[in-house]
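*Asks:* sequence and predicted structure below; questions after.
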Amino acid sequence: MSTYTQELQTTAKALVAKGKGILAMDESNGTCNKRFEKLGIATTEENRRNYRELILTAPNLNTYISGAILFDETIRQSSATGESFVSVMQRLGLIPGIKVDGGAKPFAGHPDELVTEGLDGLDDRVREYYNLGARFAKWRAVITIGANIPSAACIEANADALARYAAICQANGLVPIVEPEVLIDGNHTLDRCREVTAATLKEVFKQLTTQGVAFDQMILKPSMVITGLSATLPAPVHEVATTTIETLLQAVPPTVAGIAFLSGGQTNEQAAAHLNAMNVMFPQTPWPVTFSYARAIQQSALDKWRGDSANVAAAQKILAHRAACNSAASNGTYTVDLDRQLALV
């Protein structure tokens, strides 16, 4: 039993508390800068800091959000008044988290496939992040559906890395968010996505078991089982919800602390509608089913802000609105009408 067992169990439960989800605001500087460039925002550290402060200090955010995943730059930054972001989050009732992977890189010998790097020195980095105030971490693996891919080698390599990362986190006091993302890109069918997702999850939990990872002290962050973005016939909401939950029930141990879906390129409304349908149709899953969204919560607020301090309050209102919609979806009470009503508040 780890020295941190009790703390890890408590943190994991708090991250998936009823009606709450996890905000993913861990975009790398490069990704954040690309989003800024599209909107004509200067790509400076100060603007990234301003943007992250706008998010973390949005009024009532902790009503809908349990914790936020930060990037390395962000966890070391402070608010305009000089208070560290970690302290701001703790004061506002948000659990600080941290992205620890080194990004998905080309997988040698396997064209068009990726493997996530970052295990070297991870033990020391996790200890440092714990001392900085982080209490959970995230590692994202990327699985691509295409002609003759994913290969078994790609799934196994990514699952192995996810499991080793998770074990290192638990040994050093951080709840691991295990994120095997099956990309939405492509024209694949719902059945093909189900097949790949099932194979991926099966291998991930095999490797997690091998590494001795405690399931009640981790969060799974999967993609939904969904048709490809360029598919001719997108699956209806109820089919996505049913196929996703049925796939998880077959592959995910009941002792896992919670499921927090990524939005993976869905629209704001799609991400909320699919999550809502799962909670309406399957109210008795063995684990809480909630969200860990990035763009599906932040993008509309970023579009409004555009780097202008005069737009901060309006952008925060939009951010809180999207968080409230997804909170409702995690309770099975989201509707398009509610989405419109909340927008008027």
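*Replies:* Thanks, I have it.
*Asks:* going forward, measure contacts between C-alpha atoms and count neighbours the same way
*Replies:* Fine.
*Asks:* and L262, how many neighbours?
*Replies:* Applying other Cα atoms under 10 Å, we find 26 residues neighbouring L262.
*Asks:* whoops, P111 was the one
*Replies:* That count, for P111 with other Cα under 10 Å as the rule, works out to 9.
*Asks:* quick one: it and I297, what's the gap?
*Replies:* P111 is 33 Å from I297, where distance means Cα to Cα, to the nearest Å.
*Asks:* what sits closest to R125 if chain neighbours are left out?
*Replies:* Nearest residue to R125 in three dimensions, chain neighbours excluded: V100, at 8.0 Å (Cα to Cα, 6 or more residues apart in numbering).
*Asks:* got another one to weigh against that:
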Amino acid sequence: MNDEALRATAAALMAGDKGLLAMDESNPTCNKRFAALGIPQTEVSRRAWRELIVTAPGLADSISGAILYDETIHQQLQGGRTFGHALGDIGIIAGIKVDAGAKALAGHAGELVTEGLDGLRERLEGYAAMGARFAKWRAVITIGVDLPSPACIAVNAHALARYAALCQEAGLVPIVEPEVLMEGAHTLQRCAEVTGQVLHEVLAQLYVQRVVLEGMLLKPNMVLPGLDCAHQDAVDEVADATVTCLLRAVPAAVPGIAFLSGGQSAELASARLNAMHRRFKDRLPWPLTFSFSRAIQQPALDIWRGDASNVQQAQRALLHRAACNRAARRGDYIAAMDIAT
């Protein structure tokens, strides 16, 4: 493990007011989105969609790193370059999703644990040889009646820490993603309580596993009311709850925090990130940025619909959303940016 190289990659991913693009949807998830729009659910369609993203002119103006799926990192663009090399050619760092998905947690109905540690050391070595410089592992935590259980938080935190240690051993920066899900009727306050518990346990396990904090990135959820909660808090209230929770849980040694969008609308995700910078910019010990998937890609996917004649228009929509989030990282995003499009 080369600590300096890990620190340099983490710093590069957080540099220049840019953010990360999560284009690592599993094949079933990608196919589900395609099916809703009448796009063929094939390897050819998935490759074409991801080529549309990677070849969008000027993508690197707002995006510092892109998280790929296993299928994608093995694919080639029409010109014969791999996706990893194509990203590197335009100055975007290639990363890779390495978990095997969330599965039912034995003995705990309604809860999940992320699997994929078996054989991970060898897989990481292979991905590094293909040009990946960072990786991602997602754990999911559900809020409900008597949920989450201490066991669910503990096993997911332990897995995240073991994954992170293996990544650093292989020379890859681990993105540690503990996601408290939006589904449910819980309040903003309840989400803040659970998110705090999860972050404290994750950071404790990272310490136990001797993960170098300066050589990793954190990818948490924003603190949000559940989708079915009767009261949906204002943008500023979400910003205050999220940053307060992070300040209480995340050491300043962590070089950056990149939020997942978690099912938020594109505009709300941008507005909430913007409010955090507008209200807390001088108090943040770490950079806050975005690592969005649907909140950047969905408008473009809605336009593309598998039709080659829509590629340029879809790319413009993709670049617009990426630019909006870069503006949000500076605290310069305004809703008029979207009204005008």
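*Replies:* Structure received. Note that this is a predicted model, so its numbers are computed, not measured.
*Asks:* isn't the residue nearest to R125 of structure 1 up against K138?
*Replies:* Yes: contact criterion Cα atoms under 8 Å: V100 of structure 1 and K138 qualify, at 6.1 Å.
*Asks:* return the residue of structure 1 aligned against A154 of structure 2.
*Replies:* Here A154 of structure 2 is matched to E156 in structure 1, going by TM-score structural alignment.
*Asks:* just the strands from structure 2, written as ranges.
*Replies:* Secondary structure of structure 2 (DSSP state E): strands at 19-23, 63-68, 93-97, 102-104, 112-114, 134-141, 173-180, 217-218, 257-259, 288-292.
*Asks:* out of those, which comes closest to S270 of structure 2?
*Replies:* strand 288-292 (8.7 Å; Cα to Cα).
*Asks:* mean per-residue distance, the closest one to structure 1?
*Replies:* With mean Cα distance after the TM-score superposition for structure 1, strand 288-292 of structure 2 departs from structure 1 by a mean of 0.3 Å once superposed.
*Asks:* packing partners of that strand?
*Replies:* strand 19-23, strand 257-259, helix 266-280, helix 311-330 (3 or more Cα pairs under 8 Å, 6 or more residues apart in numbering; DSSP states H and E).
*Asks:* for R76 of structure 1, list the residues it contacts.
*Replies:* 84-85 (Cα atoms under 8 Å, 6 or more residues apart in numbering).
*Asks:* what distance do you get for it to E128 of structure 1?
*Replies:* Distance from R76 of structure 1 to E128 of structure 1, by Cα to Cα: 11 Å.
*Asks:* the match of A154 of structure 2 and I177 of structure 1, how far apart?
*Replies:* Taking Cα to Cα, one finds E156 of structure 1 at 18 Å from I177 of structure 1.
*Asks:* neighbour count: the two, which is higher?
*Replies:* Counted by other Cα under 10 Å, E156 of structure 1 and I177 do not tie: I177 has more neighbours, with 30 against 18.
*Asks:* mind checking what that one lines up with in structure 2?
*Replies:* Match for I177 of structure 1 (TM-score structural alignment): I175.
*Asks:* that match is in contact with A139, isn't it?
*Replies:* No: contact between I175 of structure 2 and A139 fails when scored by Cα under 8 Å: they sit 11.3 Å apart.
*Asks:* excluding chain neighbours, what is closest to L188 of structure 2?
*Replies:* P225 (4.1 Å).
*Asks:* need the contact list for that neighbour.
*Replies:* 182, 185-191, 231-233.
*Asks:* ditto for A104 of structure 1
*Replies:* Residues in contact with A104 of structure 1 (Cα under 8 Å, 6+ apart) are 114-117, 140-142.
*Asks:* save these as a markdown table, and put in neighbour count and distance to E246 of structure 1 too.
*Replies:* Formatted as a markdown table, these follow (neighbours: other Cα atoms under 10 Å; distance: Cα to Cα, whole Å):
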| residue | neighbour count | distance to E246 of structure 1 |
| --- | --- | --- |
| L114 | 22 | 27 |
| V115 | 23 | 27 |
| T116 | 21 | 27 |
| E117 | 19 | 31 |
| R140 | 24 | 23 |
| A141 | 24 | 22 |
| V142 | 20 | 22 |
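*Asks:* if we take those residues, which one ends up nearest to F36 of structure 1?
*Replies:* When these are compared against F36 of structure 1 (criterion: Cα to Cα), the nearest one is R140, at 22.7 Å.
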